[in-house]
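Asks: Return atomic coordinates for the entry below.
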Amino acid sequence: MMTKNEKLKTYSLKEIPYYHIYGRTDETQDSLPLFWNGSGIEVNVTGSELWIDLDVDCSFHEPWIATELNGAFMSRQMLLPGSYSICLFRNMTFGVPKTMKFFRELQAMSEDDDCHVFVRGFRCDGEFLPVKEFKYKIEFIGDSITSGEGTYGAISDTDWLTMYMSSSENYATYTAKALDADYRLISQGGWGVYCGWDNDVRHNIPSCYEKICGLGLGKVNEAVGAQKNYNFASWKPDAIVVNLGTNDASAFNQSPFTIPETGETFKQHKNPDGSFMEKDRERFENAVYNFLKMLRKHNPGSHIVWVYGMLGYDLNLLIANAMNRYQKDTGDYNTAFLSLPNTTTETIGAHMHPGIKSHERAAKVLIEYLETILD
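Replies: The predicted structure is shown next:
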């Protein structure tokens, strides 16, 4: 039978002197909204026991979270709606500092306005100590690959469910850890730089990039700052990694998409010989070009590397063309295009997405590249 720890004290976030926040959020709120996958909070405590106080809700897509203790992966679980506490550890040696990281596994859910995870505070029987500082800052922007879809689950699992998405097993977090970097993930499965996988032009990442969490819709998310303009000066990345284009490539092979509200129909086309129609190729390249301009506008000192290839190389040349044109027009050569290893039958994961081995291979290439840039 578990005994109650009478020495536990409850702390709101405002009462805690030291903690580190991962991910874009609105820090003016009383609770900490965890909008994006990889977003979270890290504390360094001397207590023997630590609990986290949460407010959680969803209508269909249950959020998943994970924890790390002293840098080692410790747990992963689904959160059900409600206001409650979760024990992060107990019965550990009192007085010894312990670093606990609690973070969101699930991407921002544009399809579930009620989906949210808010951190209200902690309960602990020890002190809060300063947390470590990182050497670098890296922002990752992408689609389902950056949302870690398929890194959990069997290869035969094909259901589109939140439990198969993650930031704990992810090329982005592998890269950040190897480089001692604080990181932020901005991603949405099925979205592209010009359009989504199904030709829905509303589903493009640039359209939501300038908000704290442009994908956080609904009254609750908006009330805690999701749709506020993001303060780019508050966190200046040393590098920005863009992994977009996979869904844009899929759109060329899909049926036309009609926006219900307007009746407008959109379609990316191929010629009979399999090449891309000129006007549609230009639309994609212009989207890449314009997103590079947006990224540079808000991140003047960051190195920008566009990576592509974990699910095919269809748009390699188009991305490279857009990058070359951008560099020539602007003189901005603090940018690059990097091809990543394709996913194979040996490295595939659930839902026909890259598995852990594929993410590890991609991270290795990206780490080697960024080491030369950041050093």
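
Asks: Every contact and neighbour count from this point should use C-alpha atoms.
Replies: Will do.

Asks: tell me which element the closest residue in space to Thr335 that isn't next to it in sequence is part of?
Replies: The spatially closest residue to Thr335, leaving aside those adjacent along the chain, is Ile304, at 4.7 Å (Cα to Cα, 6 or more residues apart in numbering). Using DSSP states H and E, Ile304 sits within strand 303-308.

Asks: which other helices and strands contact the next helix or strand after that strand?
Replies: Counting by DSSP H and E, the next helix or strand C-terminal to strand 303-308 is helix 316-330. For helix 316-330, the packing partners by 3 or more Cα pairs under 8 Å, 6 or more residues apart in numbering; DSSP states H and E come out as helix 278-298, strand 335-339.

Asks: Same question for helix 316-330: list its buried residues.
Replies: Under the neighbour-count criterion of 16 or more other Cα atoms under 10 Å, helix 316-330 has 316, 318-324, 326-327 buried.

Asks: what do you get for stretch 280-299?
Replies: 281, 284-292, 295-296, 299.

Asks: Just give me how far that stretch sits from the chain centre.
Replies: What separates the centre of stretch 280-299 from the centre of its chain is 20 Å, taken as Cα atoms, centre = their mean, to the nearest Å.

Asks: these two touch, right, Phe34 and Gly40?
Replies: Small correction: residue 34 is Leu, not Phe. Yes: with contacts counted by Cα atoms under 8 Å, Leu34 reaches Gly40, the gap being 6.1 Å.

Asks: what do those two both touch?
Replies: 23, 103-104 (Cα atoms under 8 Å, 6 or more residues apart in numbering).

Asks: residues in contact with the residue nearest to Thr335?
Replies: So Ile304 contacts 239-242, 334-336 (Cα under 8 Å, 6+ apart).

Asks: In TSV, list the buried residues of helix 316-330 along with distance to Arg123.
Replies: Formatted as TSV, those follow (distance: Cα to Cα, whole Å):
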residue	distance to Arg123
Asn316	50
Leu318	52
Ile319	49
Ala320	51
Asn321	54
Ala322	51
Met323	49
Asn324	53
Tyr326	51
Gln327	51
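
Asks: closest to Asn204 among these?
Replies: Closest to Asn204 out of the buried residues of helix 316-330 is Ile319 (15.6 Å), distances taken as Cα to Cα.

Asks: OK, contacts around the closest one?
Replies: Taking Cα under 8 Å, 6+ apart, one finds 285, 288, 337 in contact with Ile319.

Asks: The nearest residue to Ile212 once chain neighbours are set aside: neighbour count?
Replies: Excluding the flanking residues, the one nearest Ile212 by Cα to Cα, 6+ apart is Tyr230, at 4.6 Å. A count of neighbours around Tyr230, defined by other Cα atoms under 10 Å, yields 20.

Asks: to compare against the first, here's another:
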Amino acid sequence: MKSSFSVLALAGVAAAQVPAWGQCGGAGFTGPTVCVAGNTCIAVNDWYSQCQVGGGNIAVPSTTSAPGSVPTGNSTGSPGAFRFLGRVNPATKELTWPGTGVSFTFTGSWASIELTSVTGTNSVDLVIDGGEPTVISNVEGTSISTPAGLSDGTHVVVLRKRSESLYGTIVIGDVTTDGTIGEDVAPTRRIEIIGDSISVGYGLDGTNPCTNSAAVENNPKTYGALAAEELGADYSVVAWSGKGLIRNIGDDDAVIMPILYTRYGANDADDSYTFPAESAPDAIVINLGTNDFNYLNTRDPVDATAFTAGMVGFVQSIQTHYPDANYFLMTSPMLSDNYPTAEDAQHTTLSNAVKAAITELGGKVQLVDWPTQGADVGCDYHPNAATNAAEATILAAAIKAALECLKEENDLTPCQPVNDGQSSGLRREPTSLMQELLPLPPPYPEHARFALRSITLRETWAPASYTKPIVTTVATSLTMQSLCTSYGGADRIPRFFESYGEVVVCGSHAVALRHGPERN
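Replies: A predicted model of the protein is given here:
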């Protein structure tokens, strides 16, 4: 059930002004509603609004007294104790990209998020304690407050932008409460989604035929956001409608997505993003190609070879910042093998171009196919909530297989390569030693003379039945692909070299266990 909410605007100039901490509104209130300079009228509940110094920038009195009366007592509200969601430039505090927002925990009966600037039209979701979102389809005013009648206790508040940057932006100020702000702990997993209107949530809440707007965009219900939710992960979306990998839709000759990706905020300068280590994603999802391949006889079809080269270059540029991430390259549900004509086979052509890029990239990169959509569409034939939810399950399974690589205890078969999209795995194990390069002495097979790099410098993967400490080595002379190719073909998974005390696993979780761990 959706709850009521308060969006508070500055009142116009009036003859009488309300002093700090005085009542300025509420049900049945007929007095002055304009606060003295330096104060803002904040709704505490349906019956009582109060002038707060600095628009809610300092601790405010307790509101435990009866509605309509002047509150008494003191609180210890802590302004600014919140966590940004998504890619938000801390210097500007501007919510630009879809899905950006804030999250915080507080103990009390109400909290308020200050909005220092609102430009254009923005829609947001306000979620309290993981419940159903309150949808604010057009944000206005100077703050957003928690619903009236909230119980006095500990609550988690999440505000996320539903709409994209081309419609508008929001600048966040401080967060205040009648109680105390607590620590907001971020999930350990992080997922980044890079894309176009599909990843934005363009027209997701609409019913075709309809016109897209900020009100019908719904980023928190897109496939990427839902997959992250299923995996208990934080997510960040860097997406812009109409943008492509090597060319945009129609006659849009403005910057393409790989350039926009280098921006901190969507409206910041190119190359302004600093790629902070604490924001490094575990999984990066790239869903581009819909606008590159969309031509509808108004321009020449895209060169698939050029698209492949563009994808390789884009992924490699991201890998310089996030070398340990798993990459998931998606096809488009809006491309069909029957439209504009069967000869175009756009969905298959895009899929083959992505597969070619994956072959060239190697390592922790895989294809996630999004089949051509059916009748479940929103505005301008974009995928609606049902279509997004169906693909979210597929994407979440692929990410889960790559990040967890889980399998049944005593199952000694190696983890499947990520590139085949299948799910099986090995357990995570801390490593006791890392070396740059260590030749493995005879009688190891020729193609296993050097160990491969592990998934990170902190941990590797091992069958659940191994109990001894593991020493992992790093090779620079052999790639994962060359090792796998030399042992029965590029798509084959090496067996356990039991007689040599060596375990080698092909695919993104390539591992060598040098010290012959014993079995239970």
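
Asks: Quick check: which of the helices and strands packed on helix 316-330 of the first structure is nearest to Pro81 of the first structure?
Replies: helix 278-298 (35.9 Å).

Asks: other SSEs contacting the closest one?
Replies: If you count contacts as 3+ Cα pairs under 8 Å, 6+ apart, helix 278-298 of the first structure packs onto helix 316-330.

Asks: what's the span of stretch 254-268 of the first structure from first residue to last?
Replies: Terminal residues of stretch 254-268 of the first structure lie 8 Å apart, using Cα to Cα, to the nearest Å.

Asks: and if you look at stretch 237-256 of the second structure?
Replies: 16 Å.

Asks: What sits closest to the corresponding residue of the second structure for Gly40 of the first structure if chain neighbours are left out?
Replies: Under the alignment (TM-score structural alignment), Gly40 of the first structure maps onto Gly101 of the second structure. Distances taken as Cα to Cα, 6+ apart put Arg160 closest to Gly101 of the second structure, at 4.3 Å, once the chain neighbours are dropped.

Asks: Check the offset of stretch 137-149 of the first structure from the chain's centre.
Replies: Mean C-alpha position of stretch 137-149 of the first structure versus that of the full chain (Cα atoms, centre = their mean) differs by 4 Å.

Asks: how about it, aligned to which bit of the second structure?
Replies: With TM-score structural alignment as the criterion, stretch 137-149 of the first structure aligns to 190-202.

Asks: got the buried residues for the matching stretch?
Replies: Buried residues in stretch 190-202 of the second structure, counted by 16+ other Cα under 10 Å: 190-202.

Asks: and if you look at stretch 358-365 of the first structure?
Replies: By neighbour count on 16+ other Cα under 10 Å, the buried set for stretch 358-365 of the first structure is 358-365.

Asks: and if you look at stretch 113-127 of the second structure?
Replies: Buried, per 16+ other Cα under 10 Å, within stretch 113-127 of the second structure: 113-116, 118, 121-127.

Asks: Contact partners for the aligned partner of Arg281 of the first structure in the second structure?
Replies: Per TM-score structural alignment, the equivalent position to Arg281 of the first structure in the second structure is Ala304. Shown in contact with Ala304 of the second structure (Cα under 8 Å, 6+ apart): 349-350, 353.

Asks: Gln50 of the second structure: which of those is nearest?
Replies: Once Cα to Cα is applied, the member of the contacts of Ala304 of the second structure that ends up nearest Gln50 of the second structure is Leu350, at 57.2 Å.

Asks: Tell me the spacing between the closest one and Thr473 of the second structure.
Replies: From Leu350 of the second structure across to Thr473 of the second structure, the span is 37 Å (Cα to Cα).

Asks: Pro371 of the second structure too?
Replies: Pro371 of the second structure is 40 Å from Thr473 of the second structure, by Cα to Cα.

Asks: got it, and Asn297 of the second structure?
Replies: Asn297 of the second structure sits 54 Å away from Thr473 of the second structure, going by Cα to Cα.

Asks: Among the two, which residue is more densely surrounded?
Replies: Thr473 (23 against 8).

Asks: ok, which stretches of the stretch 101-250 of the first structure are helices?
Replies: Ranges of helices within the stretch 101-250 of the first structure are 171-178, 219-223, 246-251, based on DSSP state H, counting those that start in this stretch.

Asks: Of the ones you listed, flag the one that's most buried.
Replies: Most buried of those, by mean neighbour count (mean count of other Cα atoms under 10 Å): helix 246-251, with a mean of 24.

Asks: Now the residue nearest to the spatial centre of the first structure: closest residue in space, sequence neighbours ignored.
Replies: Among the residues of the first structure, the one closest to the centroid is Leu185, at 2.8 Å (Cα atoms, centre = their mean). Ranked by Cα to Cα, 6+ apart and with sequence neighbours excluded, the top spatial neighbour of Leu185 of the first structure is Phe140, at 4.9 Å.

Asks: That neighbour and Thr173 of the first structure: what is the separation?
Replies: The spacing between Phe140 of the first structure and Thr173 of the first structure, counted by Cα to Cα, is 9 Å.

Asks: Need the overlap of contacts for those two.
Replies: With Cα under 8 Å, 6+ apart as the test, Phe140 of the first structure and Thr173 both reach Tyr183.

Asks: Leu161 of the first structure contacts Trp64, correct?
Replies: No: using Cα under 8 Å, Leu161 of the first structure is not in contact with Trp64; the gap is 10.6 Å.

Asks: Return the residues in contact with Cys379 of the second structure.
Replies: Cys379 of the second structure neighbours (Cα under 8 Å, 6+ apart): 202-212.

Asks: Show me the subset of these that the first structure keeps too.
Replies: Compared against the first structure with both residues aligned by TM-score structural alignment, their matches' Cα atoms under 8 Å, the contacts of Cys379 of the second structure retain 202-210.

Asks: which of those are buried?
Replies: Here, 16+ other Cα under 10 Å leaves 202-208 buried among those.

Asks: which residue in the second structure lines up with Asn170 of the first structure?
Replies: In the second structure, Asn170 of the first structure lands on Thr222 (TM-score structural alignment).

Asks: my read: that match touches Thr387, true?
Replies: No: Thr222 of the second structure lies out of contact with Thr387 (Cα under 8 Å); the separation is 9.0 Å.

Asks: Now do the alignment partner in the second structure of Gly245 of the first structure against Glu278 of the second structure, distance only.
Replies: Taking TM-score structural alignment, Gly245 of the first structure has Gly289 as its aligned residue in the second structure. The gap separating Gly289 of the second structure from Glu278 of the second structure is 29 Å, by Cα to Cα.

Asks: who's more crowded, the two?
Replies: Using other Cα under 10 Å as the criterion, Gly289 of the second structure and Glu278 rank with Gly289 on top: 31 against 7.
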